[in-house]
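*Asks:* quick one, what's the 3D model for this:
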Amino acid sequence: MTAWRIGTTEIHKVLEAEVTVTLAEVLRTDDTALLKRYAWPAPDFSRADGTFVLSVHGLVVDTGARRILVDTCVGNARPSVPFLRMLDSTWLEDLADLGYPPESIDTVVCTHLHFDHIGWNTRLVDGNWVPTFPRARHLVTRVEWDHWAHDADTDLHDTMQPLIDAGLVDFVGSDHRVCDGVRLEAAAGHTPGQVAVVVESGGERAVITGDLVHHPVQFTEPDVAGLADTDTTQAAATRRAFVDRYADTGTLVIGTHFPAPTAGLLRRGGDGGVRFVVDGGR
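*Replies:* Predicted coordinates for the structure are as follows:
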């Protein structure tokens, strides 16, 4: 597990799984040399054979007053997910061992509603899907919900409907303030209502990316789209705006799908290009 401190706020990564993927399995490009052109992420984010590791993890943001879980991974016993189906992981136990049992979580932020970000919203108990975090308010942007709830190809019955039935979901704006020092920031493109999560404390700042990027090279080449981006033009514009907002500001960027060390800083070089410089913790 990896942790960072932003002022007095702690952020903990809780890993569910890692998958080695090829470029074409995640990004819309046939440029097989793309990752090899940029030495700066290696060896943590790119391998010599052109593959890279995709991490699936949740992030606990502990302000001292609030315990916020950002994204809940794939979950166990999911038969219909595109990959990592029928997992039997110790993710929930790992979360509890870290000091965050399910009943202690105040808020769950769903950056978006893809299956690998909402799977542990519920768990299977005696044949029924029930809320995993029964005391938490689950935040989803209204735009995101309206898009997927009416999509015939998307089934949120197991992961979201039990929460709605229990009255645990709040549909919010993409600039919603979660609590002092934690707010959402619009990051549309990968999905219509996706958000990043900004954490500020003691004059320091971190931002959790959601899926606006899957690999750090997308900060350098923002037009390289993700396969699952619903609007590639908007997604590229979001990546450019993100770089403009956070490059050379000292903001810690925590990648929702980045393997260890997971976090880094965006820095511009003399040519104006941006690179992602890893930062192992604070």
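
*Asks:* drop to CA atoms for contacts and neighbour counts, all remaining ones
*Replies:* Noted.

*Asks:* surely residue 129 forms part of a strand?
*Replies:* Yes - secondary structure of residue 129 (DSSP: H, G, I helix; E, B strand; the rest coil): part of a strand.

*Asks:* tell me, how many residues neighbour the closest residue to it other than its chain neighbours?
*Replies:* Counting by CA to CA, 6 or more residues apart in numbering, residue 123 is the residue found nearest to residue 129 once chain neighbours are left out, at 5.3 Å. Other residues near residue 123 number 21, with proximity taken as other CA atoms under 10 Å.

*Asks:* now residue 144
*Replies:* 23.

*Asks:* if we can go back for a sec, doesn't residue 131 make contact with the residue nearest to residue 129?
*Replies:* Yes - with contact defined as CA atoms under 8 Å, residue 123 reaches residue 131; the gap is 6.5 Å.

*Asks:* overlap in contacts of the two?
*Replies:* Counting by CA atoms under 8 Å, 6 or more residues apart in numbering, residue 123 and residue 131 have no common neighbour.

*Asks:* how far away is residue 12 from residue 62?
*Replies:* Plainly put, residue 12 is 8 Å away from residue 62 if you go by CA to CA, to the nearest Å.

*Asks:* could you also give me the structure for this next sequence, so I can compare it with the first?
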Amino acid sequence: MQHIRFGDVEVIRVLEGQSPFAPAGRVFPDIAPETWRDQESWLTPDFWDPAEEMFVAALQTWVLRSEGRTILVDTGIGRYRPAGTPFGRLRSPLVDRLAAVGVEPGEVDIVVNTHLHSDHVGWNTSERDGALVPTFPHARYLIPAPDNAAVDPSGPHRDRHTGDQARQQVFTESVLPLHEAGQAVLWEGSHRLDANLTLEAAPGHTPGSSLLRLHSAGDRAVFVGDILHSPVQIPDPDCNSCFCEDPAQARATRRRVLEHAADNRELLIPAHFGGHGALEVAREGSRFAVTRWAAFS
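*Replies:* Model (predicted):
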């Protein structure tokens, strides 16, 4: 079990996997190839594969135990998907790995989707008797309302759905069944889960991209989802990934999140960082630097 305790909250890291994902230059078109080489000593092997010049990513879910409830932050890549779609032909072992750390589906009280990209909502649902139903039958699923509107083919952004198989699949497989079961809770702006945990809007990566702040007994952490994909973005937070849907807003959000973390000694926990998994940062003029890695033990 990989875990850290923050005040009264226990956080358990559940890895689906970690591997080279795609060419670094394709994922981060704003970052020059020599930047990766210059920082090779600390990016290798957990964040960059220098031999193949590949961006290395972790896929993981976070279990939080707070005020007697069990909370999941994102649900990974999920079931087998058709070839050609994001994470096609992958089936993650997340449910089994949750069970290995003592979390059965019926015991989950809240599921947080930081945003509605396919690798964050895959195990929202499971197939039962030929139908897709919520994997966690007693949980409330907290979904950012702007993202729900963006993926709903009958919503205000339905023009974006033409030919967008991934967007359609996210809604029909991972969101619509939650609404049909009465387990989806849409929120906007901010949403307090309990005295320790608060969701906040952090748009840019997606319209409803969000973060989860943890503040308990003086300890601070923030689950930032895909606001950061790689630590190579920390020295230069203006560098987006190719997955950021609103580049200007993503840059502004990333800088704001890093400033807050640096000024408040807030531990950053991004969705796709491998290795230690969590880190502290400090300001260096208009840029930032990693000051400490906080390993899950």
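
*Asks:* before we move on, the earlier item: quick one: contacts for the equivalent of the residue nearest to residue 129 of structure 1 over in structure 2?
*Replies:* Using TM-score structural alignment as the criterion, residue 123 of structure 1 maps onto residue 126 of structure 2. Residue 126 of structure 2 sits next to 79, 132-135 when contact means CA under 8 Å, 6+ apart.

*Asks:* can you give me the strands for the stretch 101-250 of structure 1?
*Replies:* Assigned by DSSP state E, counting those that start in this stretch, the strands in the stretch 101-250 of structure 1 fall at 107-109, 122-125, 128-131, 137-141, 169-172, 177-179, 182-186, 195-201, 204-208.

*Asks:* residue 8 of structure 1: which of those is closest?
*Replies:* strand 195-201 (6.2 Å; CA to CA).

*Asks:* mean deviation of the closest one from structure 2?
*Replies:* Superposing on structure 2 and averaging over aligned pairs (mean CA distance after the TM-score superposition for structure 1), strand 195-201 of structure 1 comes out at 0.7 Å.

*Asks:* show me what counts as buried in the longest helix belonging to structure 1.
*Replies:* Counting residues, the longest helix in structure 1 under DSSP state H turns out to be helix 232-246. Across helix 232-246 of structure 1, burial judged by 16 or more other CA atoms under 10 Å covers 232, 234-240, 242-243, 246.

*Asks:* what's the mean distance for the next helix or strand after that helix versus structure 2?
*Replies:* Along the chain past helix 232-246 of structure 1, the next helix or strand (assigned with DSSP states H and E) turns out to be strand 252-254. On superposition with structure 2, the mean distance recorded for strand 252-254 of structure 1 (mean CA distance after the TM-score superposition for structure 1) is 0.8 Å.

*Asks:* specify, as a residue range, where strand 252-254 of structure 1 falls in structure 2.
*Replies:* Residues 267-269 of structure 2 are matched to strand 252-254 of structure 1 when aligned by TM-score structural alignment.

*Asks:* likewise for stretch 226-235 of structure 1?
*Replies:* Stretch 226-235 of structure 1 corresponds to residues 241-250 of structure 2 when matched by TM-score structural alignment.

*Asks:* what's the span of that stretch, first residue to last?
*Replies:* So stretch 241-250 of structure 2: terminal residues 9 Å apart, CA to CA.

*Asks:* what does that stretch rub up against?
*Replies:* Stretch 241-250 of structure 2 has contacts (CA under 8 Å, 6+ apart) with 26-30, 203-207, 227, 229, 240.

*Asks:* burial of the aligned partner of residue 102 of structure 2 in structure 1, as a residue count?
*Replies:* Superposed on structure 1 with TM-score structural alignment, residue 102 of structure 2 falls opposite residue 99. Using other CA under 10 Å, residue 99 of structure 1 has 10 other residues around it.

*Asks:* contacting residues for residue 256 of structure 1?
*Replies:* So residue 256 of structure 1 contacts 55-58, 208-211, 214, 262 (CA under 8 Å, 6+ apart).

*Asks:* may I ask which two of the residues you listed are separated the most?
*Replies:* 58 and 214, at 14.8 Å, using CA to CA across the contacts of residue 256 of structure 1.

*Asks:* what packs against the strand ranked longest in structure 2?
*Replies:* Longest strand of structure 2, by residue count under DSSP state E: strand 9-23. Under the contact criterion of 3 or more CA pairs under 8 Å, 6 or more residues apart in numbering; DSSP states H and E, strand 9-23 of structure 2 touches strand 2-6, strand 54-66, helix 94-100.

*Asks:* with that, I have no additional questions.
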